[in-house]
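Enquirer: Dropping the sequence and predicted coords here.
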Amino acid sequence: MFIRFKHIMDVEDRIKEWEEKVYSSWVKKRGERKKEFKTFSGIHIKPVYTPLDVKGNYMEKLGLPGEYPFTRGIYPNMYRGRIWTIRQYAGFGSAEETNSRFRKLLEAGQTGLSMAFDLPTQLGLDPDHELAYTEIGVVGVSMFHWKEMDIVMSGIPLDKVTTSMTINATAMELLSMLIATSESRNINKSVLDGTVQNDILKEYIARKNFIYPPSPSMRYAIDIIEYSAKYLPKWHPISISGYHIREAGADAVLEVAFTLADGMEYVRKTMERGINVDEFAPHLSFFFAAYSDIFEEVAKFRAARRMWAKIMKEVFNAKKPESMMLRFHTQTGGAELTAQQPEINIIRTTLQALAAVLGGTQSLHVNSYDEALALPTEKAAKIAIRVQQIIANESGAADVVDPLGGSYYIEWLTDEIEERAWKIIDQVEKMGGMIKAIENGYPQAQIAESAYKIQKRIEEGDLGKVGVNMYYEPEWIGTTEIFRVNPEVRERVISRLKKYKQERDEMKLRESLNNLRKIAEKENENLFPYMIDAIRAGATVGETSGVLRDIWGEYKEPSIF
């Protein structure tokens, strides 16, 4: 046990006596709020935890911050050195509007950019495609040509600000656009710092914004990891995402298990190319959700960190400590936001952000209170930044490393989540890894079942949602301002697309796209250099994606339910 008692039997006897004579007697007279207390994920909670609930060797399971197994944090002093990166997710309309929002967020104290793209961009369609028109700029910025990236980054120093791009099926195109933009400013790509999500597995599992079948999609993702390891030393080529798995209905255990199983698949596939694990693993990053059950979320983050360290050391034989560190970004729970009484979402997101900080996140996005209704207004986005700044500067949570470490409840819950997550990972591995599991429909079915159970608990009142199934006020008159994308954006974007196409060197463009096609038909050469060449030549995301569609085809998900 972590804490040694001279007379452990005395402790056991004392607890038993308290349960029988004190606790049971009190509950019999006064009652309790619920018949059973459970975490958000349905884990049964006892009334009190003691040293008897904490098992194992302290140094083996927890160690010290900055040391294996990194349960208590990946850096020795964590936020005592500097706070997490304040990275608010933003993007809408055309490049000009997004640039304006980025500048205002940076002025408000944001310390890293996080770019949202519209659905046509995510799915490799240009704005003039028949399926794209109504979605141009709606849920993110329209990004179809590298000069649009240049506009988005106008006045922003690419060599000083870290940039995160939430993009998957067209991740190579968007990163190529950033590289082309940096080159146009005489900034070497080797100094670019940031992240591209590039996690296609979670798209099949949860989010569904895929284009190509799993096999070529994995080739595409691993090409980015391989290229970045060689030529983009500061870049994180993938953000292995549990966030969307959670938002699709998974509980905390499934979020940890499927995210780490995805990570194992990416590591395995990269190593199959003959790349030493320590050459690329230090640049892998992760992305998790933070929900309102503070203690479960903190335990989840600590368990994930410890599990990944073990996976990298024991499964993949990593030698560098940096290869074993789970670095992660956190976003507060979008599915936790309510359209009812939207202003109280500020309280929810504050709790969730605090959970992420107490759990040791490296960067953080706090959802704006109005996002259950629309894209955030400028005011709402600024309040979200202030939430992070208050936690950092006024709460005391950033002043000590792993402040909840040693709590009997936290340590027990960390162990419990880890034990349950290992069982799921073992099941995935028995199927042959995550790609096979996806083809079998295993993670999809598990998430669907979890979502059903959670919704059932909400509808039955077992899982409280203030303003929804408790303290509901139909007469609540909100004064929430609703943000709408200017419809004139569409015509501006399409007009600029036509202009770009007229100004290109058609011979260079066709040559670059033909080269891209030839490499896509092969299996043993990295696609990325040819993608950069095509983007430099003025190719649009629709044109490059069109080439890959011709070669690889489009994926149609089979019905599994």
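Expert: Arrived safely.

Enquirer: make it CA atoms for all contacts and neighbour counts henceforth
Expert: Noted.

Enquirer: Residue 187 and residue 158: what is the separation?
Expert: 8 Å (C-alpha to C-alpha, to the nearest Å).

Enquirer: Could you point out the longest strand of the chain?
Expert: strand 284-290 (DSSP state E).

Enquirer: packing partners for the helix or strand following that strand?
Expert: Counting by DSSP states H and E, the next helix or strand C-terminal to strand 284-290 is helix 294-310. Helices and strands touching helix 294-310, by 3 or more C-alpha pairs under 8 Å, 6 or more residues apart in numbering; DSSP states H and E, are helix 252-271, helix 321-324, helix 345-358, helix 408-430.

Enquirer: Show me which residues of stretch 96-108 are buried.
Expert: Residues of stretch 96-108 classed as buried by neighbour count (16 or more other C-alpha atoms under 10 Å): 96, 97, 98, 99, 101, 102, 103, 105, 106.

Enquirer: And for stretch 380-392?
Expert: 380, 381, 382, 383, 384, 385, 386, 387, 388, 389, 391, 392.

Enquirer: Save the residues you listed as CSV, and put in secondary structure and distance to residue 225 too.
Expert: Below are the buried residues of stretch 380-392 laid out as CSV (DSSP: H, G, I helix; E, B strand; the rest coil; distance: C-alpha to C-alpha, whole Å):
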residue, secondary structure, distance to residue 225
380, helix, 35
381, helix, 32
382, helix, 34
383, helix, 35
384, helix, 32
385, helix, 31
386, helix, 34
387, helix, 34
388, helix, 31
389, helix, 33
391, helix, 34
392, helix, 33
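
Enquirer: Below is an additional structure, to be compared with the one above:
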Amino acid sequence: MSNQREKLFTGFPPVSTEEWMEVITKDLKGADFQKKLVWRTNEGFNVNPFYRVEDIEGSLAAENLPGQFPYVRSTRKDNKWYVRQDINVKDFAEANRKALTLLEKGVTSFGFRLPKNALSAENLGILLQGIAPDKVELNFSTCISRTIDLARLVTEYVRSQNLNVMECFGSIEFDPFRKILKKGIDEPNWVEKAVEMVKITAPLPRYRAITVSGDRMNDAGAYSYQELGYSLSYGNQVLSALIGNGIDPSMAAKKIKFEMGVGANYFMEIAKFRAARWLWAEIVDAYKPPCAHDCDNKAPDGTCRCAAKMNIHASTSRFNQSLYDPYVNMLRTQTEAMSATIGAVDSLTVRPFDEAFETPTAFAERIAVNQQLLLKEESHFDKITDPSSGSYYIETLTSALAEQAWKLFLETEETGFYEALKAGTVQDAINASANARFNAVANRREILLGTNQYPNFGEAMGQKIKDTAAHCGCGSDEGQNSPLKRLNTRRLSNAFDELRLATERSGKRPKVFMLTIGNLAMRLARSQFSSNFFACAGYEIIDNLGFKTVEEGVNAARAKGADIVVLCSSDDEYAALAPEAYNLLKGGKEIFVVAGAPACADDLKAIGIEHFINVRSNVLETLKAFNEKILL
């Protein structure tokens, strides 16, 4: 069989890159290759339309295996990740019952958020009754003011179970810069607290104690290179502080956990996790952490290579979740989960699809867990480690993203991450990226299905919104007047959500009538475009197959009580049809709109036609203007 295959492939002579480019150049017929086919990413580098083997020659991953330093392909030889479910604990016994049920449904990791005023050994025992610390990953968090107390309780509890501590794993999440990122409040004693967290949890070698919260940057709208570059600087700031305060470099590195978000840029996110492990391994290796054990994973000079393994917990992005058409959130989180698991994260949380408007229901939480189980049990993502290895495209993305993130890391290191936070440079950069993305959504350069494109026309969400504000007890208004800057907290869909909610709550649903006439293909295309355009504001759409005359269409629009009449035809026909429609509608309450950007637009504007919608329109601002006119 192998010989037959060899004979088969000999029938296809190799084609050089130059020959491919000749064909492409010919097909472009004079168009600029760079402008037409090269993608300029938000990460600051170009992506070509195709890649060849020579593009990855000499790359690190070409000779690297999963589980080998610098871990670009994975820190493990397998791809078994932990399926994590977060539980906001209010009643300890109830939370325990929920956790035990989830264990039966495939969950292998928990993130318990504990109330700060109810921390006690007794309550912790109630919460973990029947849950084996050596079988399930256990992660704990509480208000930062009580995290050290929580660390003591968890350490004492696990040690009291008479288990092999090397088989007990999890984390007590102390985020040194959480207050700055979330509330703009400084934490000047973060170094002392971080050192104490490491010392308290030292008896639990596989429990992480310091959290680098890159996911907060992701949820704020950061681009992938920003989340990665700043997270590395964040981690290095903590690592160097711990070492500088007497913590063994190997222990210090092993106590740091990275929490990262997963965005919708499918291949870029895969590359992000690969690049993250690689760069963090190089950072830790620069400290030359000594290996105290006689193991087979240390460098010739005795440097501990296990300490250089990045532990990554990934969460699907809050930033991408939408209020309207919430089931689309499941599609987003599914591709995000695929990116994370192909990228070989250690554990993953899939956010419930309804999280944007209510406390997640049992159904939504169950679906979120099942999304991971499908990847394991049906798609077998856990059976192959780093399947993206060798892909010319992903390998190139990994290297390019690593280069951009490393550049940002070095820039941030000039002052240090903590000082950059206090100066606000990190927050400013991420918030600027968020604003750029908000603008891209407003102009449909970035698409959110169900929000700024292909909305669910008849959907109403106003009555489904519930107060989901969760307070840690630190005070909801704390930090409102802080001099330090905070990260953006708005989701990508917020402006469109607010626009559509304004329509719902006005008590009036404007009617948009499609006056379709003339060229069949153009009128259908433009009526579909216009229907999607106005439905983004929650307007009622009245589409039509076509009218023989403009007068017939205008009469039909008035009979339907239209608030907006959209003329849908071809550019050539607008010169005659648009003035006729405008004159027939003049003096009425209807707003007249032309769908498209015809060459005669200036002539039409000269006679008084004001409104045009087309692919260059700022959808958000245009619809806001219509709301102001109609909903008064």
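Expert: Everything's here; your move. Quick caveat: nothing in here was measured; it's all calculated off a predicted structure.

Enquirer: out of the buried residues of stretch 380-392 of structure 1, who's nearest residue 121 of structure 1?
Expert: residue 381 (23.3 Å; C-alpha to C-alpha).

Enquirer: Map that closest one across to structure 2 for me.
Expert: Residue 381 of structure 1 maps onto residue 365 of structure 2 when the alignment is built from TM-score structural alignment.

Enquirer: can you pull the contacts of the closest residue to that match other than its chain neighbours?
Expert: Leaving out its chain neighbours, the residue that sits closest to residue 365 of structure 2 by C-alpha to C-alpha, 6 or more residues apart in numbering is residue 352, at 5.4 Å. When contacts are counted by C-alpha atoms under 8 Å, 6 or more residues apart in numbering, residue 352 of structure 2 touches 330, 360, 364, 365, 367, 368.

Enquirer: Can you name the residues that contact residue 380 of structure 1?
Expert: 368, 369, 370.

Enquirer: Turn those into CSV, including distance to residue 118 of structure 1 and secondary structure.
Expert: Shown next, in CSV, are the contacts of residue 380 of structure 1 (distance: C-alpha to C-alpha, whole Å; DSSP: H, G, I helix; E, B strand; the rest coil):
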residue, distance to residue 118 of structure 1, secondary structure
368, 19, coil
369, 21, coil
370, 19, coil
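
Enquirer: Export those residues to a markdown table and append columns for distance to residue 47 of structure 1.
Expert: Below are the contacts of residue 380 of structure 1 laid out as a markdown table (distance: C-alpha to C-alpha, whole Å):
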| residue | distance to residue 47 of structure 1 |
| --- | --- |
| 368 | 34 |
| 369 | 33 |
| 370 | 36 |
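
Enquirer: and residue 185 of structure 2, that one's in a strand?
Expert: No: using DSSP: H, G, I helix; E, B strand; the rest coil, the assignment for residue 185 of structure 2 is coil, not a strand.

Enquirer: That one contacts residue 484, correct?
Expert: Yes: assessed by C-alpha atoms under 8 Å, residue 185 of structure 2 is found in contact with residue 484 at 6.4 Å.

Enquirer: Could you check which of those two is surrounded by more residues?
Expert: Neighbour count, other C-alpha atoms under 10 Å: between residue 185 of structure 2 and residue 484, residue 185 has more, with 21 against 18.

Enquirer: Contacts for stretch 158-170 of structure 1 next, please.
Expert: Contacts for stretch 158-170 of structure 1 (C-alpha under 8 Å, 6+ apart): 111-117, 121-124, 174, 182, 187, 191-200, 209-212, 217, 541, 545.

Enquirer: Kind regards, and thank you for your time.
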